[in-house]
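[1] What would the 3D arrangement of this be:
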Amino acid sequence: MATTDRQATTLALAHALSAAERGLAVIPLCRTKLPALRSPHRDEPDPAGPRCHGECGRFGHGVYDASTDPPRIRELFAAAPWATGYGIACGLPPYHLIGVDLDTKSGTDSSTALRELALRHLFTIPETVVVRTPSGGRHLWLTGPPDIVVPNSAGRLAPGIDIRGAGGYLVGPGSRTEHGVYTTAPGTTHLTPAPCPPSLLRLLVPPPRPPHPAPIPASPAPGDHGRGLVQFVLSAHEGQRNTRLFWAACRAYENGIGPALVDPLTEAALNTGLSEREARATIASAARMTGHQP
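    Next up, the predicted model:
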């Protein structure tokens, strides 16, 4: 390995350890921004069961290797001496990080697109950590509620805007890639990630498509008591339950029937397999997100 590569690895490890001190879980990355350690299961036939997320005890499971423990981080980088950067896992405590990636390579003005979204949906991006990419893009760091899962997406919010959520990662500042170095924007180094605006958060957690062709009314009539929203929750499959319940509760509060639907939505969530504590916590979170008292 060239001296410059060794220096880049040493510097990346130092930055990764510094991020871990702030509570950010990290993994080593190579110059292509991919996880530096390959999967230990890459030569195995595809198993019929669930994929391993590190239960085997070996390194090479991508974001599932992420850690805030200094000895483990050193072990990860020792196993990948070619690493020149580090990734920061999103969706994990204490920050439950959400990354808004404003790209410039697609030829679209992603910054303008975000401003238009903010005007249309009445939110303001708070002062927060901003990381500059070598291509001229920006990563905005935001935090989300612990009970809401924000999925990864590419261009769904608007052209040129990618979202890094649970199961994803952001390239950490100080990382060196084949296109250059990621840096923290001046004036944001001392900041901590700011909470995601509620209106933006609702855009990041879209409702899954209903399994039946019958449309779900977006604005139930006052005498309807939100039967469509309750049915929407009842038809949730495993992996959709919290997301559907949160979306339905947000719509209920926005249409003025939130308090009346707390018990029906809770009962519907119980029928899908959620516990009463989980259901009521999710509904309370929706109430707060829409500016109501749970």
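[2] Going by C-alpha atoms from here, please, whenever you check contacts or count neighbours.
    Will do.
[3] And the helix or strand that contains E267, what's buried?
    Take DSSP states H and E as the rule and E267 turns out to sit in helix 258-272. Across helix 258-272, burial judged by 16 or more other CA atoms under 10 Å covers 258-259, 261-262, 264-270, 272.
[4] What helices and strands are in contact with it?
    Packed against helix 258-272 by the contact rule (3 or more CA pairs under 8 Å, 6 or more residues apart in numbering; DSSP states H and E) you find helix 227-234, helix 241-254, helix 276-289.
[5] Quick check: the residue nearest the centre of the chain vs D101, distance?
    Of all residues in the chain, the one closest to the mean position by CA atoms, centre = their mean is G165, 1.4 Å from it. For G165, the distance to D101 equals 11 Å [CA to CA, to the nearest Å].
[6] give me the number of residues near the closest residue to S106 other than its chain neighbours?
    Using CA to CA, 6 or more residues apart in numbering and skipping residues adjacent in sequence, the residue nearest S106 is G160, 6.2 Å away. Counted with other CA atoms under 10 Å, residues neighbouring G160 total 22.
[7] Tell me who's in contact with the residue nearest to the centre of the chain.
    90-91, 97-99, 149-152 (CA atoms under 8 Å, 6 or more residues apart in numbering).
[8] again, only using 6 Å
    90-91, 98, 150-152 (CA atoms under 6 Å, 6 or more residues apart in numbering).
[9] Proceed likewise with the subsequent sequence, for comparison:
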Amino acid sequence: MATTLRQTATPALAHALSAAERGLPVFPLSPAKLPALRSPHRDEPGGPSLCRGECGRPGHGVHDATTDPAGVRALFAAAPWATGYGIACGRPPYRLIGIDLDVGPADGAVTPGPSRGPRANPLRDLGDLRGPAPDYLRESAPDSVAALQHLAFQHLFTLPDTVVVLTPSGGRHIWLTGPPDVVVPNSAGRLAPGIDVRGAGGYLVGPGSVTARGAYRLAPGTAGLAPAPCPRALLRLLTPPARPRHARDRPARGHGLVQFVLAAHEGQRNTRLFWAACRAYEHGFGDALTEALVDAAVRTGLNEREARATIASAARLTSGP
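    Presented below is the predicted three-dimensional model:
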């Protein structure tokens, strides 16, 4: 296996360098789609460091991302086992926004649809609102696609021709760009079920990456495209107005999230905890609610270590740059 990973690292570096040349900040990923380099602060006394690369050492995940070819080569040299690369969202010049559509079948297999020639852009039929999703989307469990179509119809926007990346599980990553004065947060399922958003502080797996589940590749018809500007109506959905954060508001909102976790049955405890933690962090009081969420999760049957790991994952997903 080690030999295979070393051989795969060469094309991963080549793809990463190509992306960096186009102005996309990149860093190496492991086959698990996680940052390939471990934190240099992992063994420091006093717990994890809040350093985001200021120390000058690699191992800070998305904060390592760079467009400098020498910097990219250095990162991959430090992680020769890397089989893919991440692209940092929210960073200039593109300020990338990733719309992650989970459209894979339950068994994780990809069901290919008929070829439609050079115009087979998954967004052209999705965005024009003139009919159902195309076969190559409809045959792959299209709940999130239908949800995005509904949002487009309801809020009167059309998805532009843009870069689309196909995931090994049958999903779609839609690449859009944001304006310099807008910060799009990361979110999981807030826009609609099955739709995650990668914004500031998040990253997308780049095309050409190889993971434990397979390869990421550009969708037919999108290879020659540049990321297109996010439609204004969709941008407003991705950046909801800030809610008041008065201290008196927090217990009520926090109480509802805790009750949501407490109502979890076996098989949904982790999912409910992750959802509640994401909502808490998105609204600015995740750290304050952590202990209450951990306590609620433990009362439903999760162990404390698992609960804290789930909340930490929610914090990473929704964190800003």
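[10] What TM-score do the two superposed chains give?
    After superposition, the two chains reach a TM-score (TM-score structural alignment, normalised by the length of structure 1) of 0.70; 215 aligned residues with a CA RMSD of 2.0 Å.
[11] Quick one: the helices in structure 2, in order.
    2-21, 69-78, 122-128, 135-138, 143-155, 232-238, 250-262, 269-282, 286-300, 304-318 (DSSP state H).
[12] The longest one vs structure 1 - mean distance after superposition?
    If you overlay the two and look at helix 2-21 of structure 2, the average distance to its match in structure 1 is 1.0 Å (mean CA distance after the TM-score superposition for structure 1).
[13] Give me the angle between that helix and helix 69-78.
    Helix 2-21 of structure 2 and helix 69-78 are oriented at 160 degrees to each other (axes from the mean of the first three to the mean of the last three CA atoms, to 10 degrees).
[14] Relative to the whole chain's centre, how far out is helix 2-21 of structure 2?
    21 Å (CA atoms, centre = their mean, to the nearest Å).
[15] What lies in contact with that helix?
    The contact list for helix 2-21 of structure 2, computed with CA under 6 Å, 6+ apart, reads 67, 81-84, 209.
[16] one more time with 8 Å
    Helix 2-21 of structure 2 is contacted from outside by 25-27, 66-69, 72-73, 76, 80-85, 206-210, using CA under 8 Å, 6+ apart.
[17] out of those residues, which are inside strands?
    The members of the contacts of helix 2-21 of structure 2 that map onto strands under DSSP state E are 26-27, 84-85, 210.
[18] Could you check which residue of structure 2 pairs with the residue nearest to S106 of structure 1?
    Aligned counterpart of G160 of structure 1 in structure 2: G194 (TM-score structural alignment).
[19] For P142 of structure 2, see how far away that match is.
    For G194 of structure 2 relative to P142 of structure 2 (CA to CA), the value is 9 Å.
[20] Check P251 of structure 2 too.
    P251 of structure 2 sits 38 Å away from P142 of structure 2, going by CA to CA.
[21] Also S18 of structure 2?
    To P142 of structure 2, S18 of structure 2 is 32 Å away according to CA to CA.
[22] who's more crowded, those two?
    Shown here are S18 of structure 2 and P142; by other CA under 10 Å, P142 has more neighbours (22 against 15).
[23] give me every residue that touches the residue lying closest to the more buried one once chain neighbours are set aside.
    The shortest distance from P142 of structure 2 to any non-neighbouring residue, by CA to CA, 6+ apart, is to V103 (5.3 Å). V103 of structure 2 is in contact with 137, 140-145, 169-172, 194, counting by CA under 8 Å, 6+ apart.
[24] in structure 1, which of those remain in contact?
    Checked against structure 1 using both residues aligned by TM-score structural alignment, their matches' CA atoms under 8 Å, the contacts of V103 of structure 2 keep these contacts: 141-144, 169-171, 194.
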